[in-house]
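**Student:** one predicted model, sequence on top.
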Amino acid sequence: MKPTARQSTASVSDGLKAFSRLHDFIKPYYFRILLAILALIIAAAATLALPVAVRMIIDKGFLPAQAEIINSYFLILLTIVLLIAVFAAIRFYLVMWLGERIVADIRSKVYQHVIRMEPQFFEITRTGEVLSRLTTDTTLVQTVVGAGFSVTLRSSIMLLGSLFMLAITSVQLTALILILVPLVILPLLVFGRKVRRLSRTTQDLIAESSAIAGETLSAVNVVQSFVLENFFSRRFESSVTLSFEMALTRLKARALLSGFAVLIIFSAIMGVIWIGAQLVIAGQMSIGELSQFLIYALIVATSTAALSEVWGDVQRAAGAMERLMELLNTQSALPAQAKPIAIKHGITHPIHFDKVGFNYPSRPEQQALTDFTLSMSPGETIALVGPSGAGKSTVFQLLLRFYDPQQGKIILGGVDISKTDIHQLREQIGIVPQETVIFAADVWENIRYGKLDASNGDIYTAAQAAAADEFIQKLPEGYSTFLGERGSRLSGGQRQRIAIARAILKNPPVLLLDEATSALDAESEKLVQEAMEKLMKNRTTLVIAHRLATVLKANRIVVMNHGKIVAIGKHQELLSQGGLYARLAALQFGDSYDDHLITP
């Protein structure tokens, strides 16, 4: 999801439009915002009262006769300082809480959106890039929504309040300051646009680095087996260096912006003070008034400088917010039905593939399934057999509705699955994939993912049925043993038995088995096969078969090649017909038909 040229050259206003979506996240916390603004107004008003007190002290003089008055003024000053301290602390806490809460909500919203995207989305978007947006980009947004928002509110109120008090103190000097304001604002807008563009590019480059790291670390065994450590280290270093160089370019622009703002602001203030000094000499202004004006002028200068710094952060965050909004605005290729048709729960349903034609979006020129028609009766077991690329896994993915077919339809329990609720559909289906996924959690939790409200007793029963209990009991902490990332503490067969237990616990009416026993030894396979046979009773089961034992026990065998069904029948029938099935059987089994792989 790299930026297009149009996105990279968008105007400042276009970049800031991304922040309009923040309203949805801010809305629940309006009351806290009002409290923060109230605390800010009180603290700002107290701060703006300080120069007035200073002027009175100076103009009243420091004569002994004025001692009591001076003491009262200093008491007022102390009270003002106390008010500033208390309400500034309240304002800081409320605003920073708001920033943390909103960013947490954004992260949660983006994750909830992405986790529901179909596989097509992840074919073109790397996981590392998504993680970069969830972490780095949201952190940048937090700088604006939290501290940046606080500084902006405080500096804006202080700037407006100080300009008002300057006008009361001296209209002539205030007019000079206002003439100089455009000299500060215009460069901010020009440089701010460049900073936002550079920030967007920097974030894209950081995401690229994250994607490389995530991809290689998740496959570290393969990287090390092929001695690719140096190659990927150089590749990662090149990506990091490129992002560093782009960050330097952005920092130079920020530095130039900040330096220019400080130069213009304080040069203007010094000029105005010089003119004020001439007015004091001429008797047109008192020393106390000049002091008051000087303090307000300094507040204007520091507030403007703070706003210029925040503006740079806003531009960086605008680029990050654009990237986050891209994720949130990405629509699923599987539209949700406004009024989905319900599938009866817990009933063994017939399944019908009606002239299904499909090609993967990333490979539009290659047909994955062509005129695929197949009917399955309730409780029937069908084995899918064929060479690699025949379309067996595609059948699974379409039934789970990871994709919608371009032609034809799939019927489950009399309902077109494209017209039902996708989550309800998947609740009816249990799957044991060949490449087992084990999460970084203990055994209890990994099996419980099959049914989140299952008791420990249910999990224990499912593990026994999957012939997993014996090896689980031997783990250091039994069912409470942490299995490591991707199940690194288990063997391939053990991981597969955990996945089988998960499917058994789910207890679905439809089963999809991608040769669920392919990684087991002979003894474990026998135990699991017995458990699977019990599980498959009264369930509609679709199996991608690699082993002869699976083929022999299927009600029907569907032979596939190049996305088409080339034969359907039982083992002996298909052998007698010759063709692809007989060639695969002869190639893999020879005359003995031992329990070996049926596909190359």
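**Tutor:** Structure's in. What do you need?
**Student:** make it CA atoms for all contacts and neighbour counts henceforth
**Tutor:** Fine.
**Student:** ok, and the closest non-adjacent residue to Thr249?
**Tutor:** Leu198 (7.6 Å; C-alpha to C-alpha, 6 or more residues apart in numbering).
**Student:** distance of that neighbour relative to Thr9?
**Tutor:** Look at Leu198 and Thr9: by C-alpha to C-alpha, to the nearest Å, they are 10 Å apart.
**Student:** looking at those two, which is more packed in?
**Tutor:** Leu198 (23 against 15; other C-alpha atoms under 10 Å).
**Student:** distance of that one relative to Ala320?
**Tutor:** 11 Å.
**Student:** what sits against the residue lying closest to Met56 once chain neighbours are set aside?
**Tutor:** Leaving out its chain neighbours, the residue that sits closest to Met56 by C-alpha to C-alpha, 6+ apart is Gly288, at 6.7 Å. By C-alpha atoms under 8 Å, 6 or more residues apart in numbering, Gly288 lies in contact with Val54, Arg55, Met56, Ile57, Ile58, Asp59.
**Student:** just those now: which is nearest Gly408?
**Tutor:** Val54 (83.4 Å; C-alpha to C-alpha).
**Student:** quickly find the element holding that closest one.
**Tutor:** Counting by DSSP states H and E, the element that carries Val54 is helix 30-60.
**Student:** the longest helix seen in the chain - contacts with which helices or strands?
**Tutor:** Taking DSSP state H as the criterion, the chain has its longest helix at helix 229-281. Where contact means 3 or more C-alpha pairs under 8 Å, 6 or more residues apart in numbering; DSSP states H and E, helix 229-281 is packed against helix 171-218, helix 287-329.
**Student:** what angle do the last one and helix 30-60 make?
**Tutor:** Put plainly, it is helix 287-329. Counting by axes from the mean of the first three to the mean of the last three C-alpha atoms, to 10 degrees, helix 287-329 lies at 160 degrees to helix 30-60.
**Student:** angle of helix 287-329 against helix 229-281?
**Tutor:** 150 degrees.
**Student:** relative to the whole chain's centre, how far out is helix 287-329?
**Tutor:** 29 Å (C-alpha atoms, centre = their mean, to the nearest Å).
**Student:** then stretch 379-388?
**Tutor:** 37 Å.
**Student:** now swap in stretch 436-452 and tell me
**Tutor:** Distance, centroid of stretch 436-452 to centroid of chain: 22 Å (C-alpha atoms, centre = their mean).
**Student:** helices or strands next to the host helix or strand of Leu83 in the packing?
**Tutor:** Using DSSP H and E, the element containing Leu83 is helix 67-114. Contacts defined by 3+ C-alpha pairs under 8 Å, 6+ apart place helix 67-114 against helix 22-26, helix 30-60, helix 138-143, helix 149-169, helix 287-329.
**Student:** packing partners of the second one?
**Tutor:** The helices and strands touching helix 30-60, judged by 3+ C-alpha pairs under 8 Å, 6+ apart, are helix 67-114, helix 149-169, helix 287-329.
**Student:** so which of the ones you listed is nearest Gln496?
**Tutor:** helix 67-114 (27.0 Å).
**Student:** what about versus this one:
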Amino acid sequence: MSTTNNGQPEARELKKGSLAAFKGLMPFLKPYRNRFLIAGIALIVAAGSTLAIPYAFKQMIDLGFGANAGVRSATHVNQVFLALFAVATVLALATAARFYSVSWLGERVTADIRNAVYSHVVQQSPEFFETTKTGEVLSRLTTDTTLIQSVVGTSISMALRNVLLFLGGLVMLFVTSPKLTGIIIGLLVLTVLPIVIFGRRVRKLSRDSQDRVADASAMAGEILNAMPTVQAFTHEKLEAQRFGGSVEGAFSTAMRRIQARAFLTMLAIVLVFGTIVFVLWLGAHAVLEGSMTGGDLGQFILYASIVAGAIGALSEVMGEAQRAAGATERLLELLAVRSDIQDPAQPQALPPRAANGAALSLADVSFSYPSRPDTLALDHVTLDVKPGETIAVVGPSGAGKTTLFQMLLRFYDPQSGAIRLDGTDIRLLDLHTLRGAVGIVPQDTVIFSADAMENIRYGRADATDQEVIQAARLAAAHEFIERLPNGYKSFLGERGVRLSGGQRQRIAIARALLKNPPLLLLDEATSALDAESERLVQGALEAAMVGRTTIIIAHRLATVQRADRIIVMEDGRIVETGNHQSLVALGGIYANLAALQFHNVHVTH
């Protein structure tokens, strides 16, 4: 499935109608065919039992209360009531079986869809998350899947049940009185057209309503993740007002949908029941004239009620189906998005790991972000890194340093040029193989809602507790973790709110060291550390660099002076290369940066 420039899927055929939208659910329904069969049998038995009840009433009226009623008819009445109770018992058992089966299906299919959507989303490239709000994805995972649960677990069953009741009731109406039934069908056909036309408007409003709810969720998620900033700038009331406006917009859209559905329901009931009342009026006159029995009219009334009730229920179900169709489209859109970053059809293997790390080369690499296609983030970059070499990358903000790291992890592919790891183009490697060979300590450390042990173990899921502790020691994190209330079992809070910036950084370093990759990427790895922690971590990192290739991004030049080579970037290009002394002597960008930083350090002291 292709996507548009803004990352959204192109319009698809399924948007033409709600039934087409539900076709996309078939892969999730097929594994449970047996359950559907059980539910279908129970459904048919329940519908048949319901349709048998009016006939029993006809027998009761004609045999028990008709002109020929007598002593002998009491036996028939008793038999009819016993049969009626037996039918009711069968109806109860079949209804319970149908309810259990379809409810199980609704829960199971919804869980499968949630798993499929989440598994699909987490495999998308960063380009997807540039254009899609997290809150919108969460809304689709929760609200939209709940609507689908309602359809699979209730609405489909109700729709089939009422279709059976409608068709069966219609047949019995013909059997009872073909003339009256012909009149009622002709009038019902005239009532269906306005209901169908107005139903389309309900469907559009249903989709708009879901979109507004997703917008509100996205806004709430964004603000809640930035509460320290919001409160620091005293924007609490402003953000509350913004969210309130978004909620009110969603409410207004929902009210339009509710009003449209209410009018649709009213229209359906008035038209359908008006038709039935008119026909029953004709039937009453037929009884008075002697062309129908009282039992026939009673039976006709009950079957007409069943048919009318089925039509009313179907209009209600259609309203739910219209709403769920919009939710289904949104989920299928999410599942249809395909990342531009895909595993090759026949991935190559990396050569055995060398003792001193991985070789890396960039050959004339150029790249522009999808959101900024006219600006080159990397402009014809060529770089060769030997195994075991430590490269420092410096330059002003926006020079392309972080982009370089994203390319090495293959979060994006270059528009031209090639990147090779140990001589193999990284586009020919399985993504797990490539990323398994690369360790990264990002500038913005991610701490998960788990304990310290599990946060470090994220670097290698099969690591033992002792290996985790050893990695923490190397990252100078062991001491502060031990001082936590429960040591390594201490919960670190959402996004690590219980830790300082330096402590979060050391957890991230321990995670990367535990992974033990041949290529290590350090993005401002010591930027959040105090002087003492920086000294400890710098020593740990220097020890960790032994036996692996390391690339360091740093604004603080004091941390890169001991690198084998320093690469200076500006506007996506490599403009200077050398060691600290040679670059200072060159008198270029690096020399200016060094003069500014070391002058400031000198003044401070």
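**Tutor:** Arrived safely. If you're wondering where the values come from, they're calculated on a predicted model, not measured in any experiment.
**Student:** quick TM-score on the pair, please.
**Tutor:** With the length set by TM-score structural alignment, normalised by the length of the first structure, the two chains reach a TM-score of 0.95; 596 aligned residues with a C-alpha RMSD of 2.3 Å.
**Student:** returning to that earlier point: what range does the longest helix of the first structure cover in the second structure?
**Tutor:** Helix 229-281 of the first structure corresponds to residues 236-288 in the second structure, going by TM-score structural alignment.
**Student:** now the matching stretch, how far from the centre of its chain.
**Tutor:** 30 Å.
**Student:** quick one: average offset of that stretch versus the first structure, please.
**Tutor:** Its matched residues in the first structure lie on average 1.2 Å from stretch 236-288 of the second structure after superposition (mean C-alpha distance after the TM-score superposition for the first structure).
**Student:** for stretch 38-54 of the second structure, same thing?
**Tutor:** Relative to the first structure, stretch 38-54 of the second structure is 0.8 Å off (mean C-alpha distance after the TM-score superposition for the first structure).
**Student:** check which residues of that stretch are buried.
**Tutor:** Neighbour counts over stretch 38-54 of the second structure (16 or more other C-alpha atoms under 10 Å) mark 39-40, 42-54 as buried.
**Student:** which part of the first structure matches it?
**Tutor:** So stretch 38-54 of the second structure sits over residues 35-51 in the first structure, by TM-score structural alignment.
**Student:** quick one: the residue nearest to Met56 of the first structure and Ala277 of the first structure, what's the gap?
**Tutor:** Taking C-alpha to C-alpha, one finds Gly288 of the first structure at 12 Å from Ala277 of the first structure.
**Student:** what's the most buried one of the helices and strands packed on helix 30-60 of the first structure?
**Tutor:** helix 287-329 (a mean of 22; mean count of other C-alpha atoms under 10 Å).
**Student:** which positions in the following helix or strand past that helix come out as buried?
**Tutor:** Sequence order places strand 351-358 as the next helix or strand after helix 287-329 of the first structure, per DSSP H and E. The neighbour-count check on strand 351-358 of the first structure (16+ other C-alpha under 10 Å) flags Ile351, His352, Phe353, Asp354, Lys355, Val356, Gly357, Phe358 as buried.
**Student:** and the two most separated of the residues you listed?
**Tutor:** Greatest spacing in the buried residues of strand 351-358 of the first structure, by C-alpha to C-alpha: Ile351 and Phe358 (17.7 Å).
**Student:** who wins for proximity to Phe402 of the first structure among the helices and strands packed on helix 30-60 of the first structure?
**Tutor:** Per C-alpha to C-alpha, nearest to Phe402 of the first structure of these: helix 67-114, 14.0 Å.
**Student:** what's the angle from the closest one to helix 30-60?
**Tutor:** 160 degrees.
**Student:** residue range in the second structure corresponding to helix 67-114 of the first structure, please.
**Tutor:** So helix 67-114 of the first structure sits over residues 74-121 in the second structure, by TM-score structural alignment.
**Student:** that stretch vs the first structure - mean distance after superposition?
**Tutor:** Mean for stretch 74-121 of the second structure is 1.2 Å (mean C-alpha distance after the TM-score superposition for the first structure).
**Student:** using TSV, lay out the helices and strands packed on helix 67-114 of the first structure together with distance to Asp404 of the first structure.
**Tutor:** Listed next are these as TSV, based on distance: least, C-alpha to C-alpha, whole Å:
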stretch	distance to Asp404 of the first structure
helix 22-26	32
helix 30-60	42
helix 138-143	33
helix 149-169	45
helix 287-329	21
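**Student:** for His546 of the first structure, which of these is the nearest?
**Tutor:** So among those, helix 287-329 is nearest, using C-alpha to C-alpha, at 39.2 Å.
**Student:** so the counterpart of Thr373 of the first structure in the second structure, which of the three states?
**Tutor:** Under the alignment (TM-score structural alignment), Thr373 of the first structure pairs with Thr382 in the second structure. Recorded secondary structure, Thr382 of the second structure: strand (DSSP: H, G, I helix; E, B strand; the rest coil).
**Student:** hmm, back to that, out of the helices and strands packed on helix 67-114 of the first structure, nearest to Thr127 of the first structure?
**Tutor:** Of all these, it is helix 287-329 that lies closest to Thr127 of the first structure, at 12.3 Å by C-alpha to C-alpha.
**Student:** where does stretch 417-429 of the second structure end up in the first structure?
**Tutor:** Taking TM-score structural alignment, stretch 417-429 of the second structure hits residues 408-420 over in the first structure.
**Student:** just the terminal-to-terminal distance for that stretch.
**Tutor:** For stretch 408-420 of the first structure, the first-to-last residue distance is 16 Å (C-alpha to C-alpha).
**Student:** neighbouring contacts of that stretch?
**Tutor:** 337, 340-344, 349-357, 371, 399, 401, 404, 425.
**Student:** buried set for that stretch?
**Tutor:** For stretch 408-420 of the first structure, using 16+ other C-alpha under 10 Å, the buried residues are Gly408, Lys409, Ile410, Ile411, Leu412, Gly413, Val415, Asp416, Ile417, Ser418, Lys419, Thr420.
**Student:** in three-state terms, label the second one for me.
**Tutor:** Secondary structure, three-state DSSP: Lys409 of the first structure is strand.
**Student:** so how far is Leu399 of the first structure from it?
**Tutor:** To Leu399 of the first structure, Lys409 of the first structure is 10 Å away according to C-alpha to C-alpha.
**Student:** how about the fourth one?
**Tutor:** When C-alpha to C-alpha is the yardstick, Ile411 of the first structure and Leu399 of the first structure sit 9 Å from each other.
**Student:** then the first one?
**Tutor:** Counting by C-alpha to C-alpha, the gap between Gly408 of the first structure and Leu399 of the first structure amounts to 13 Å.
**Student:** same check, this time on the last one
**Tutor:** Using C-alpha to C-alpha, one obtains 12 Å as the distance from Thr420 of the first structure to Leu399 of the first structure.
**Student:** about what we covered before: which of the helices and strands packed on helix 229-281 of the first structure sits closest to Tyr111 of the first structure?
**Tutor:** With C-alpha to C-alpha as the measure, helix 287-329 is the member of those nearest Tyr111 of the first structure (9.3 Å).
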